[in-house]
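Visitor: Structure of the sequence below:
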Amino acid sequence: MQVRKWLVCPGRADIVRLMTNLDQDICYQALKTKDARFDGRFFTAVTSTGVFCRTICPATVPKRANCVFYPSAAAAMNAGYRPCLRCRPETAPGSPAWKGVSTTVNRALKLINEGALDEGGVEELASRLGIGERYLRRLFLDHLGASPKAVAQTRRLLFAKKLVTESHLPLTEIAFAAGFGSIRRFNDAFVKLYKRAPRDLRRETLTEVPANEGTISLKLSYRPPYDWDRIIGFLAARAITGLEAVSDGRYHRAIQLEEKTGLVSVKHDPQRHQLIAEFSLPDITLLRPAIDRIRRLFDLDTDIGEITSQLGKDPHLSPLIKAYPGLRVPGAWDLFELSVRAVLGQQITVAAAATFAKRIVSHFGTSLDIGDRHGITHTFPSPEILAKADLTSIGLTQRRSDTINGLARAFAEDQLKLEEAGDLADIHDRLCQLKGIGPWTAQYIALRALKEPDAFPESDLGLIRAIPNGEERICPKDLLAMAENWRPWRAYAAQLLWSADPGGPELKKNRTSGQTDKNDEG
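Guide: So this is what the prediction gives:
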């Protein structure tokens, strides 16, 4: 098979520049080690076979002369290569979300995963991001080596391949879950790429016993190391009774997408560097966005080695990185839900905030008719409900109740448009326009719900306590100046400091979780 080599492709100056930046010789050295920490950072295309692989592929390492390296699976497929059936590129962790200006790309990928290009076009996607179509295309070429449409098509195919080989779902359901408009389009695209029909590939590869009846169990890979115990401890300390639970080392929660409800349970498989997520969903088309949200919640696509190599140069953070290898920044299932949690956490303990959140869910959430499933009974209430709710009835102060009502109205009326924000400063400014929301709350929402890697709530008491400063506490201004050395990964520095906080929730339940900034009312 004659495969076009991307480096010499005429008329593609942007791609040539990208591939120059992706050092081919360094990639080959990483390939030879089969180190899982490089999994998903680049893909190896083999010109002699026409196949592209992950760095951990068990096949014999090809000769250097036969290798071309690409920054994404979409770029490799766009160049004419097909995915390896042994190492399964569809199971690799996603591209890092913190490369330069690629926060916009990360938001675009999130929207693509939710089906933005299944029916709409690139121009509409760019408009939702608040940028021009031409600039969006250029960002995708710079960071992923392929156009938005090529990335969307690649994700559809790789996701479909994952369901074919990991689930017993009917092929018709897989076609629609992956975003194909018809079974014919799905079959045609699949055969063109894999040179065999989905049914034949399933017969060759699917050997595992089906998951529990009515559930879909999928494997979600990450780059090691991964500190599961700290992540699950962080979520357990903040779990909202009735909505989510942590038991026997597993995380469970009710989920809601497009006004449809379901359940998800997640456990850790450290030997294979993956989480196993079990979904119970009423509509198979919700599966793809549900997986994307779980990956963000557990921060599975972070290249933690790259981050810690820089943060480890700081004398305050170096011992913490050694103490907590693989520590990630927990995300959030839903932007609005996390925003309400952040307001509840202003200047009170983690336990108290969780108690108020429990009351909000039990009083205003939607009851689930699912029987006894890990104590999960409700979904989180919608912005429309909380915009009108009398939250003083559950013990909140009038001021805090007014803040949440105003926040809910802003979401219900789509005033904030946070996912269209240009950068962290823009997110901060949009949130701080709301009464009762100041810098701490805005930064915390950006850090967890929007996955901004450089968000940093410098007035957080836990961060201040974690920095030794003699008999006095360091002031927020000095902490912010110190954090300049941690850019662009201050969010990960914050997570390390929270873990080292002597009053943290994993060590002491009455930790004051809030901030000292007076602009955050509470």
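
Visitor: can we go C-alpha only for contacts and neighbour counts from here?
Guide: Fine.

Visitor: residues in contact with residue 284?
Guide: 173, 174, 176, 177 (Cα atoms under 8 Å, 6 or more residues apart in numbering).

Visitor: List just the nearest of these to residue 17.
Guide: residue 177 (35.5 Å; Cα to Cα).

Visitor: Residue 194 contacts residue 83, correct?
Guide: Yes. Between residue 194 and residue 83 there is a contact under Cα atoms under 8 Å: 7.5 Å.

Visitor: Who has more neighbours out of the two?
Guide: Neighbours were counted for residue 194 and for residue 83 using other Cα atoms under 10 Å; residue 83 has more, 23 against 16.

Visitor: mind listing what that one touches?
Guide: 51, 52, 53, 77, 89, 193, 194.

Visitor: returning to what we had before: for the contacts of residue 284, give me TSV that also has distance to residue 113 and neighbour count.
Guide: As requested, the contacts of residue 284 are exported to TSV (distance: Cα to Cα, whole Å; neighbours: other Cα atoms under 10 Å):
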residue	distance to residue 113	neighbour count
173	17	17
174	15	24
176	13	18
177	11	22
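
Visitor: Alongside the first, I'd like the structure of this one:
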Amino acid sequence: MMRDPTTTELPDLQTCEQARLSRDARFDGLFFTAVTSTGIYCRPVCPAPPPRRENISYYANAAAAEAAGFRPCLRCRPELAPRNDVLRRGDSSVARALRMIDAGMLDEHSLADMARHLALSDRQLRRLFVARLGATPMQVHSTRRLLFAKQLLGETALPITQIALASGFRSLRRFNAAFQSAYQFAPRTLRKRPGAGADKVLLLRLGYRPPYDFAALLDFLRARALPGLEHVDDMSYARVIGSAERPAWLRVNACGDGDHALRLALHGVAPADLQDVVTRARRMFDLDADPHAIAAVLVRDRTLRPLLRRHPGLRLPGAWDGFELAARAVLGQ
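Guide: Next up is the predicted model:
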């Protein structure tokens, strides 16, 4: 059993091993298990029989696993894992760079352009990423695009050309080549089965780490819903996200059946906007939070300890964008 020396955000090895063997969903996305005998990497919740310990390497993120030459598991689907969002918070160069990658900076600009925005050289930026994440900025960017494409291929009936565009590729040829090179099979291999229905409404799963109090989040949003823009009931949140010229909407509700995920329904969203909409929805519903780490801090306080036991899984509600969040804060006072 090995631990990659460049990844510094991993839980300790004993914790990784216990979480892997027990399939502990609280650690989903906080590390990935790579199997040297198969060349596959998995989420800690993978239902497949546990590999032998001597064939295991642990990685803190999917990009590091893919940079080491491993391919995502088709059974547990690493693209569905919640992200480890710790590094994206704060004002460090890595945090700012990750937020820029999420915003699509490298879709339109070079790594050198992004480094200049951060007052760094591209060599310095690569060195920081490898030290903190075990992967370069371009590898993080590539993994993000390909895993999103993999989810669209598996969960929707969108044409592959549109999936390529939604994933940030400017041509189908480049998308096919990148996908084949990274995963050793063609995108059409994952194509949603025929007869699944037209994609007038796209349905995507948004994973989270339990516990997650979705009802409490809906209560918060319902009390602050913007008339004509948002509608919140006991089961779901819906909002308009388009314009008069290009109407579009989304709805978020629980998946149920013990699945640690929300279901995102989208209508009228242009393929090029899909990844941004999914990122905003994840942020709004605080889906990448680590409740285990939060509870470990709050439980130290004598006043908060009983509240934590009575209300597990509370999350920090977000807003669609910064302006909306600021407006709500002012009006709420």
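
Visitor: Between the contacts of residue 83 of structure 1, which sits nearest residue 286 of structure 1?
Guide: Of these, the one sitting nearest to residue 286 of structure 1 (Cα to Cα) turns out to be residue 89, at 22.2 Å.

Visitor: circling back: still contacting in structure 2, which of the contacts of residue 284 of structure 1?
Guide: Retained in structure 2 by both residues aligned by TM-score structural alignment, their matches' Cα atoms under 8 Å are the following of the contacts of residue 284 of structure 1: 173, 174, 176, 177.

Visitor: which one of the residues you listed is nearest residue 63 of structure 1?
Guide: Distances from residue 63 of structure 1 to these, taken by Cα to Cα, are shortest for residue 174, at 36.8 Å.

Visitor: contacting residues for residue 166 of structure 2?
Guide: 149, 271, 272, 273, 274, 275.

Visitor: Same list, those residues, but as JSON lines with secondary structure and distance to residue 99 of structure 2 please.
Guide: JSON lines is the format used below for the contacts of residue 166 of structure 2 (DSSP: H, G, I helix; E, B strand; the rest coil; distance: Cα to Cα, whole Å):
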{"residue": "149", "secondary structure": "helix", "distance to residue 99 of structure 2": "19"}
{"residue": "271", "secondary structure": "helix", "distance to residue 99 of structure 2": "21"}
{"residue": "272", "secondary structure": "helix", "distance to residue 99 of structure 2": "18"}
{"residue": "273", "secondary structure": "helix", "distance to residue 99 of structure 2": "16"}
{"residue": "274", "secondary structure": "helix", "distance to residue 99 of structure 2": "17"}
{"residue": "275", "secondary structure": "helix", "distance to residue 99 of structure 2": "13"}
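
Visitor: buried subset of the residues you listed?
Guide: 149, 271, 272, 274, 275 (16 or more other Cα atoms under 10 Å).

Visitor: what sits against the equivalent of the third one over in structure 1?
Guide: Aligned against structure 1 by TM-score structural alignment, residue 272 of structure 2 finds its counterpart in residue 285. Listed by Cα under 8 Å, 6+ apart, the contact set of residue 285 of structure 1 reads 176, 177, 178, 179.

Visitor: try 6 Å
Guide: residue 177 (Cα atoms under 6 Å, 6 or more residues apart in numbering).

Visitor: Please determine how far it is located from residue 172 of structure 1.
Guide: 11 Å (Cα to Cα, to the nearest Å).

Visitor: repeat for residue 360 of structure 1
Guide: 40 Å.

Visitor: Looking at those two, which is more packed in?
Guide: In this view residue 360 of structure 1 and residue 172 are compared by other Cα under 10 Å, and residue 360 has more residues nearby, 20 against 14.

Visitor: On the three-state scheme, that one is what?
Guide: helix (DSSP: H, G, I helix; E, B strand; the rest coil).

Visitor: For the stretch 151-300 of structure 1, just list every one of the strands.
Guide: 216-221, 244-247, 250-257, 260-269, 274-280 (DSSP state E, counting those that start in this stretch).

Visitor: among those strands, which is nearest residue 98 of structure 1?
Guide: strand 216-221 (18.3 Å).

Visitor: what angle sits between that closest one and strand 274-280?
Guide: For strand 216-221 of structure 1 against strand 274-280, the angle by axes from the mean of the first three to the mean of the last three Cα atoms, to 10 degrees is 160 degrees.

Visitor: so strand 216-221 of structure 1 matches what in structure 2?
Guide: Taking TM-score structural alignment, strand 216-221 of structure 1 hits residues 202-207 over in structure 2.

Visitor: just to revisit the earlier point, make JSON lines from the strands of the stretch 151-300 of structure 1 and add distance to residue 429 of structure 1 and mean neighbour count to it.
Guide: Shown next, in JSON lines, are these (distance: least, Cα to Cα, whole Å; neighbours: other Cα atoms under 10 Å):
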{"stretch": "strand 216-221", "distance to residue 429 of structure 1": "35", "mean neighbour count": "21"}
{"stretch": "strand 244-247", "distance to residue 429 of structure 1": "31", "mean neighbour count": "19"}
{"stretch": "strand 250-257", "distance to residue 429 of structure 1": "28", "mean neighbour count": "20"}
{"stretch": "strand 260-269", "distance to residue 429 of structure 1": "32", "mean neighbour count": "18"}
{"stretch": "strand 274-280", "distance to residue 429 of structure 1": "36", "mean neighbour count": "21"}
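
Visitor: Report how many residues lie close to the aligned residue in structure 1 for residue 301 of structure 2.
Guide: In structure 1, the residue matched to residue 301 of structure 2 (TM-score structural alignment) is residue 314. As a burial measure, residue 314 of structure 1 scores 14 neighbours (other Cα under 10 Å).

Visitor: One more: the one 4 residues further on?
Guide: A count of nearby residues for residue 318 of structure 1, using other Cα under 10 Å, gives 16.

Visitor: likewise residue 13 of structure 1?
Guide: Residue 13 of structure 1 - counted by other Cα under 10 Å - has 12 other residues nearby.

Visitor: Next: the one 5 residues further on.
Guide: One way to gauge burial is a neighbour count; for residue 18 of structure 1, by other Cα under 10 Å, it gives 18.
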